[in-house]
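> Could you look at this predicted model? Sequence included:
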Amino acid sequence: MDEIGCRIHVLAIPSPLQGHLNPMLQLCKRLTSKGVRITLVTGTSARLSVQNQFESIQIEYILDDDNIEVEGSNASEKVAAFLKRFNSAVSDNLARLVEEKASSDHPVKIVLYDSLMPWILEIVQGQLGLKGAAFFTQACAVSAIYNHIRRGTLKVPLETSTILLPSMPQLESNDLPSFVYNPGPYPGILDLVLSENINLEKSDWFLFNSFDKLENEVEFSFYKIIGIWKFTH
């Protein structure tokens, strides 16, 4: 891995949402320890969160919104507007960043992107001709639940308080992600998390923030459903 890693430059793009940036940073830290070169792309709104965290990771900032407020009245609308600005900034700058690195000794080979931004894969593969790796900050079981909802094998609103899904123990409704069993306080968020499965089968690799040995059965079930295999370390 060390010999291979020293030849790879990965452009990492985390979602700016709470709970998504730090897992991506930790993954990037592990990759750099194996010799992989990492450039992390994030918005100027996250500058205080990532600056001086890891000397081995290069940070590229894109202008989004330094004054984002996501609490109080209309919080969901503020988050949606912020994400729209951030996504637009990434879309406008991604090709430029890759082109800048292409003229260096370490051109970008892979784009590692948060699964909540599946549209990045279309740019990476279609426009830039690079490999794309989807990173899920949640466990595989959570992704499998969202996948069942998207495919219609689990109905929302829930029709029963007891949930039976392949390769999982019997679940009660409140065992499911809050966006599923009680979507009322989070309008639009369920649609956002379901979007991560839009083009997942096209991704070259996908990674989960999980304990591999605890989810062997559900992982196999998930991969069988979408018909692709995973990248493991």
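Thanks, I have the structure now. Residues are numbered from 1 along each chain as shown.
> use CA for all of it now, contacts and neighbours both
OK.
> Do I have it right that Gly132 meets Gln125?
Yes - counting by Cα atoms under 8 Å, Gln125 is a contact partner of Gly132 at 7.0 Å.
> which neighbours do these two share?
Counting by Cα atoms under 8 Å, 6 or more residues apart in numbering, Gly132 and Gln125 have no contacts in common.
> Compare these two (neighbour count), which wins?
Comparing Gly132 with Gln125 by neighbour count (other Cα atoms under 10 Å), the higher total belongs to Gly132, at 25 against 17.
> helix, strand or coil for that one?
The three-state label given to Gly132 by DSSP: H, G, I helix; E, B strand; the rest coil is strand.
> next, the one to line up against it:
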Amino acid sequence: MEKEKVVYGAHVLALPYPSQGHINPMLQFCKRLVSKRNIKATLAITNFISNSIHPQSSSVQLDTISDGYDEAELIKKHQSSEHPITCVLYDAVLPWALDVTKQFGLIGASFFTQPCAVNYIYYYAHHGLLKLPVSELPISIPGLPLLELQDMPSFIMFTGRIRLILSWF
């Protein structure tokens, strides 16, 4: 009996930040995507991660991307395949991925791995509505309960890192 050929309406390339706490949420999201009809998902992990943790998924295709020590042209590789990439889902910590996505004329979507409340606090800080460093307690942000310092995202305390995070906005 011949296997029926699957036709996909979309092929999503998911590009997580290669760090703890970023890969699994994107993998889980990819599993949700493929549970929908006609969507294929490929999770791009670095060669180092592929060689060290051997992730497995029956529904999400895994592929490797350069970790800086070799060459990898994943989008080009899939362009000539039976199911070319139509969308790139990238971790918000990798804003350069949108530039690459646009170069290929693809749809790009940013994926935030942290809770929405954390993004909201970063947004508030970015627009100057939350003065950094935090000096007045408790912290009042509309829509959230009153916050103490220990309730804030840890990056709020590191001015160098918070500038990077706020640049996402």
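Cool, the structure landed. What you see is a predicted model, and the numbers here were worked out from it, not measured in a lab.
> Drop the TM-score for these two in here.
TM-score for the superposed chains, counting by TM-score structural alignment, normalised by the length of the second structure: 0.84, backed by 161 aligned residues with a Cα RMSD of 2.2 Å.
> aligned partner of Val60 of the second structure in the first structure?
Following TM-score structural alignment, the counterpart assigned to Val60 of the second structure within the first structure is Ile57.
> Quick check: closest non-adjacent residue to its match.
Distance criterion Cα to Cα, 6 or more residues apart in numbering; nearest residue to Ile57 of the first structure, sequence neighbours excluded, is Ile38 at 5.4 Å.
> quick one, strands of the first structure?
For the first structure, applying DSSP state E gives strands covering 9-13, 37-43, 57-62, 110-114, 131-136, 162-163, 171-172, 205-208.
> Turn those into TSV, columns for distance to Gly19 of the first structure.
Output for the strands of the first structure, formatted as TSV (distance: least, Cα to Cα, whole Å):
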stretch	distance to Gly19 of the first structure
strand 9-13	14
strand 37-43	14
strand 57-62	19
strand 110-114	11
strand 131-136	11
strand 162-163	26
strand 171-172	24
strand 205-208	14
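> which one of the ones you listed lies closest to Ile225 of the first structure?
With Cα to Cα, the closest approach to Ile225 of the first structure among the strands of the first structure belongs to strand 205-208: 14.3 Å.
> so that closest one matches what in the second structure?
Going by TM-score structural alignment: strand 205-208 of the first structure matches no residues.
> Show me what that strand packs onto, helices and strands only.
strand 131-136 (3 or more Cα pairs under 8 Å, 6 or more residues apart in numbering; DSSP states H and E).
> helices and strands around the strand it packs on, which ones?
By 3+ Cα pairs under 8 Å, 6+ apart, strand 131-136 of the first structure packs against strand 110-114, strand 205-208.
> give me the stretch of the second structure that the longest one matches.
Residues 87-91 of the second structure are where strand 110-114 of the first structure aligns, with TM-score structural alignment as the criterion.
> Name the nearest residue to the residue of the first structure positioned farthest from its centre, ignoring sequence neighbours.
Distance from the centre of the first structure peaks at Thr160, with 29.9 Å (Cα atoms, centre = their mean). Using Cα to Cα, 6+ apart and skipping residues adjacent in sequence, the residue nearest Thr160 of the first structure is Ser173, 7.7 Å away.
> Next, the contact list for Ile141 of the second structure, please.
Contacts here follow Cα under 8 Å, 6+ apart; on that basis Ile141 of the second structure touches Ile121.
> To which residue of the first structure is it aligned?
Alignment of Ile141 of the second structure against the first structure is given by TM-score structural alignment, with Leu165 as its counterpart.
> Distance of the residue nearest to Pro133 of the second structure when sequence neighbours are not counted relative to Gln79 of the second structure?
Leaving aside its chain neighbours, Pro133 of the second structure sits nearest to Met157 (7.0 Å; criterion: Cα to Cα, 6+ apart). Met157 of the second structure sits at a distance of 43 Å from Gln79 of the second structure (criterion: Cα to Cα, to the nearest Å).
> any idea how far the aligned partner of Leu11 of the first structure in the second structure is from Arg161 of the second structure?
Leu11 of the first structure maps onto Leu13 of the second structure when the alignment is built from TM-score structural alignment. Relative to Arg161 of the second structure, Leu13 of the second structure is positioned 27 Å away (Cα to Cα).
> all helices for the first structure, in order.
Here the first structure has its helices, by DSSP state H, at 2-5, 21-33, 47-50, 75-102, 119-121, 140-151, 178-181, 189-194, 216-226.
> mind putting the ones you listed in a markdown table, distance to Ser15 of the first structure and mean neighbour count included?
Compiled in a markdown table, the helices of the first structure are given as follows (distance: least, Cα to Cα, whole Å; neighbours: other Cα atoms under 10 Å):
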| stretch | distance to Ser15 of the first structure | mean neighbour count |
| --- | --- | --- |
| helix 2-5 | 24 | 12 |
| helix 21-33 | 6 | 17 |
| helix 47-50 | 13 | 12 |
| helix 75-102 | 9 | 15 |
| helix 119-121 | 11 | 21 |
| helix 140-151 | 16 | 20 |
| helix 178-181 | 18 | 17 |
| helix 189-194 | 12 | 16 |
| helix 216-226 | 23 | 16 |
